[in-house]
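Q: predicted coordinates and the sequence they were generated for:
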Amino acid sequence: MPLSFDLFWSFRSPYSYLATPRLRQLAETWDVTINVRPVYPIAVRIPGFFKTVNPQWPPYLLTDTARIAEFENMPYAWPSPDPIVMDIKTGEVPADQPYIHRLTRLGVAAAQAGHGMAFLYEVSRIIFGGTKGWNEGTHLADAVARAGFDLADLDKKIEADPTAYEKIIEENEAAQKTAGHWGVPLMVFEGEPFFGQDRIDLLVWRMKQKGLAKRA
């Protein structure tokens, strides 16, 4: 049987976006299954997080993610609109969030259908790839279609039982915490956590020790 690992991933994380093409390539090259497990961004998972964060971190994050994108030759811009509505100056995150719940539930639905990586790749590309108003017009529907889904069908499935999808997200977040890290992207292989887009090569190295083989 092929090896597998869990991928904890957020639709508001630029590092998750930057890791996604390499993770997709990993799954195409190696005989491994990626269990896509979407979680809510830290702004939602940890109330008040951005009120206490070191003020030097956000500027560094913007600098770091921009140069990684340049290095990887990937389109990149901070999302417009931001998947998380918040007051940047105060760090206040209101309870009413118009985007992130739908996006995360859609990611769960795609993962359940067995095409989670394709969904993450296509949708994150319009969110972080410079598409202004990614939530308007047909941008999202077109991205979802490229991943092999019909957006209206996914929305209808989720609306029939939103609580079930929230339960899965809660289970994903609990498993992420149990794995030993709070951040994304987080890859967990046989209980061992690998945090960050710069740990993919280390993950492959570890899986090779366990018999990882290339796809035929």
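A: Arrived safely, thanks for sending. Bear in mind that the values here come from a model prediction, so they are computed numbers and not experimental data.
Q: every contact and neighbour count from this point should use C-alpha atoms.
A: Noted.
Q: surely Pro193 forms part of a strand?
A: Yes. Under DSSP: H, G, I helix; E, B strand; the rest coil, Pro193 falls within a strand.
Q: quick one, what contacts it?
A: 179-181, 186-187 (Cα atoms under 8 Å, 6 or more residues apart in numbering).
Q: mind picking the two most distant members of these?
A: With distances taken as Cα to Cα, the most widely separated pair in the contacts of Pro193 is Gly180 and Met187, at 10.9 Å.
Q: here comes the other one, which I'd like you to weigh against the first:
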Amino acid sequence: MTLKADLYFSFRSPYSYLSVGRYRAMAEEYDVDIDLRPVYPLAIRQPDFFERNHPNWLGYTLRDMLRVAQFHRIPFGAPRPDPIIQNVMTREIASGQPYIRRVTRMGQAAARRGKGLAFAAEAGRMIWGGQENWHEGDHLANALRTAGLDPDEIEAEVAEHPDVLDIEIGDNQASLEAAGHWGVPTLVFEGEPFFGQDRIEMVRWRMEQKGLTKR
């Protein structure tokens, strides 16, 4: 029996990126369908989030994400540009956010077609894997194509129906909170949330209890 799970994911979250390739590998090896549920990052949902954190939070997070990438041998680098437009000095979040809105809407359009996990992994590698100017040229189109999607079709949907996609993204955010968490990456399996890139082995353990088998 094929198991089902939902992965709540942000394209601005380094830990989402550090988890998505491993979740994709799990879905390819085991009889489980993991549906991507893109959400906007906390910088959009809660613009004052970073101002409320402990002063040590940023330094520790930077150190930790680098060692996680090294440990798992995942290509990793600071996004160029950051998916979020933000004043580095004041931490103020700009009102207009074309990069994160475009790629998140693409993620939702991909999820509609059952290709969300694949696109998130490919686009995540562009954003966090060192691709400069990932938002320009054919970079995202290539990520869509590699994920098995038609770039022209997705781009048209994002351009013509942004409000519809945003409603669905908002529904994802509401579902994440209803499941018992607010952050990403969070995988929800049979109503149980597993938050963080360090919960993947525990997710598999729980799924094995429910009859997880290899494909």
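A: Ah, there it is. Bear in mind that the values here come from a model prediction, so they are computed numbers and not experimental data.
Q: TM-score of the superposed pair?
A: The TM-score (TM-score structural alignment, normalised by the length of the second structure) is 0.96; 215 aligned residues with a Cα RMSD of 1.1 Å.
Q: if we can go back for a sec, what's the closest of the contacts of Pro193 of the first structure to Asp6 of the first structure?
A: Met187 (5.6 Å).
Q: just the element for that closest one, please.
A: Assessed by DSSP states H and E, Met187 of the first structure sits inside strand 186-189.
Q: in the second structure, what stretch matches that strand?
A: Mapped onto the second structure using TM-score structural alignment, strand 186-189 of the first structure covers residues 186-189.
Q: tell me which element Gln25 of the first structure falls in.
A: helix 14-29.
Q: continuing past the host helix or strand of Arg125 of the first structure, what's the next helix or strand?
A: In this assignment (DSSP H and E), Arg125 of the first structure forms part of helix 116-128. The element immediately downstream of helix 116-128 of the first structure (helix or strand, assigned by DSSP H and E) is helix 139-146.
Q: what residues of that next one count as buried?
A: By neighbour count on 16 or more other Cα atoms under 10 Å, the buried set for helix 139-146 of the first structure is 139-144.
Q: what's the average distance of that helix to the second structure?
A: Taken over the aligned residues, the distance from helix 139-146 of the first structure to the second structure averages 1.6 Å (mean Cα distance after the TM-score superposition for the first structure).
Q: give me the helices and strands touching that helix, please.
A: The elements that helix 139-146 of the first structure packs onto, with contact taken as 3 or more Cα pairs under 8 Å, 6 or more residues apart in numbering; DSSP states H and E, are helix 116-128, helix 151-160.
Q: list of residues touching the strand holding Met187 of the first structure?
A: Residues from elsewhere that reach strand 186-189 of the first structure (Cα under 8 Å, 6+ apart): 4-9, 176, 179, 193-196, 203, 207.
Q: looking at those residues, which are in helices?
A: Counting by DSSP state H, the part of the contacts of strand 186-189 of the first structure found in helices is 176, 179, 203, 207.
Q: neighbours of the second one, how many?
A: Burial measure for Ala179 of the first structure: 19 neighbouring residues, criterion other Cα atoms under 10 Å.
Q: right, and Leu3 of the first structure touches Thr33 too?
A: Yes. Using Cα atoms under 8 Å, Leu3 of the first structure is in contact with Thr33, at 6.3 Å.
Q: about what we covered before: export the ones in helices among the contacts of strand 186-189 of the first structure as CSV, with columns for distance to Thr131 of the first structure.
A: Formatted as CSV, these follow (distance: Cα to Cα, whole Å):
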residue, distance to Thr131 of the first structure
Gln176, 30
Ala179, 34
Leu203, 31
Met207, 36
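Q: any idea which of the residues you listed has the most stuff around it?
A: Highest count within these by other Cα under 10 Å belongs to Gln176, 24 neighbours.
Q: and that residue, what does it touch?
A: The neighbours of Gln176 of the first structure, taking Cα under 8 Å, 6+ apart as the test, are 8, 182, 186.
Q: which single one of the residues you listed is nearest to Thr90 of the first structure?
A: Distance to Thr90 of the first structure across the contacts of Gln176 of the first structure (Cα to Cα) is lowest for Trp182, with 22.3 Å.
Q: re the thing from before, distance from the chain centre to the helix holding Gln25 of the first structure, please.
A: Centroid separation for helix 14-29 of the first structure versus its chain: 10 Å, with Cα atoms, centre = their mean, to the nearest Å.
Q: distance from the helix or strand just after that helix to the second structure after superposition?
A: Using DSSP H and E, the helix or strand that follows helix 14-29 of the first structure in sequence is strand 32-38. Here the mean offset of strand 32-38 of the first structure against the second structure after fitting is 0.6 Å, by mean Cα distance after the TM-score superposition for the first structure.
Q: following strand 32-38 of the first structure in sequence, what is the next regular element?
A: Moving toward the C-terminus from strand 32-38 of the first structure, the next helix or strand (DSSP H and E) is helix 42-45.
Q: now the helix or strand just after that following helix: buried residues?
A: Going down the chain from helix 42-45 of the first structure, the next helix or strand is helix 49-52, by DSSP H and E. Judged by neighbour count (16+ other Cα under 10 Å), helix 49-52 of the first structure contains these buried residues: Phe50.
Q: helix 49-52 of the first structure: average distance to aligned residues in the second structure?
A: Mean deviation for helix 49-52 of the first structure: 1.5 Å (mean Cα distance after the TM-score superposition for the first structure).
Q: by contact count, what packs against that helix?
A: Judged by 3+ Cα pairs under 8 Å, 6+ apart, helix 49-52 of the first structure is in contact with helix 42-45.
Q: list the buried residues in the helix it packs on.
A: Per 16+ other Cα under 10 Å, helix 42-45 of the first structure contains these buried residues: 42-44.
Q: kindly report the same for stretch 154-171 of the first structure.
A: Neighbour-count burial for stretch 154-171 of the first structure flags 154, 158, 165-166, 168-170 (criterion: 16+ other Cα under 10 Å).
Q: same thing with stretch 125-135 of the first structure?
A: 125-129, 131-132, 134-135.
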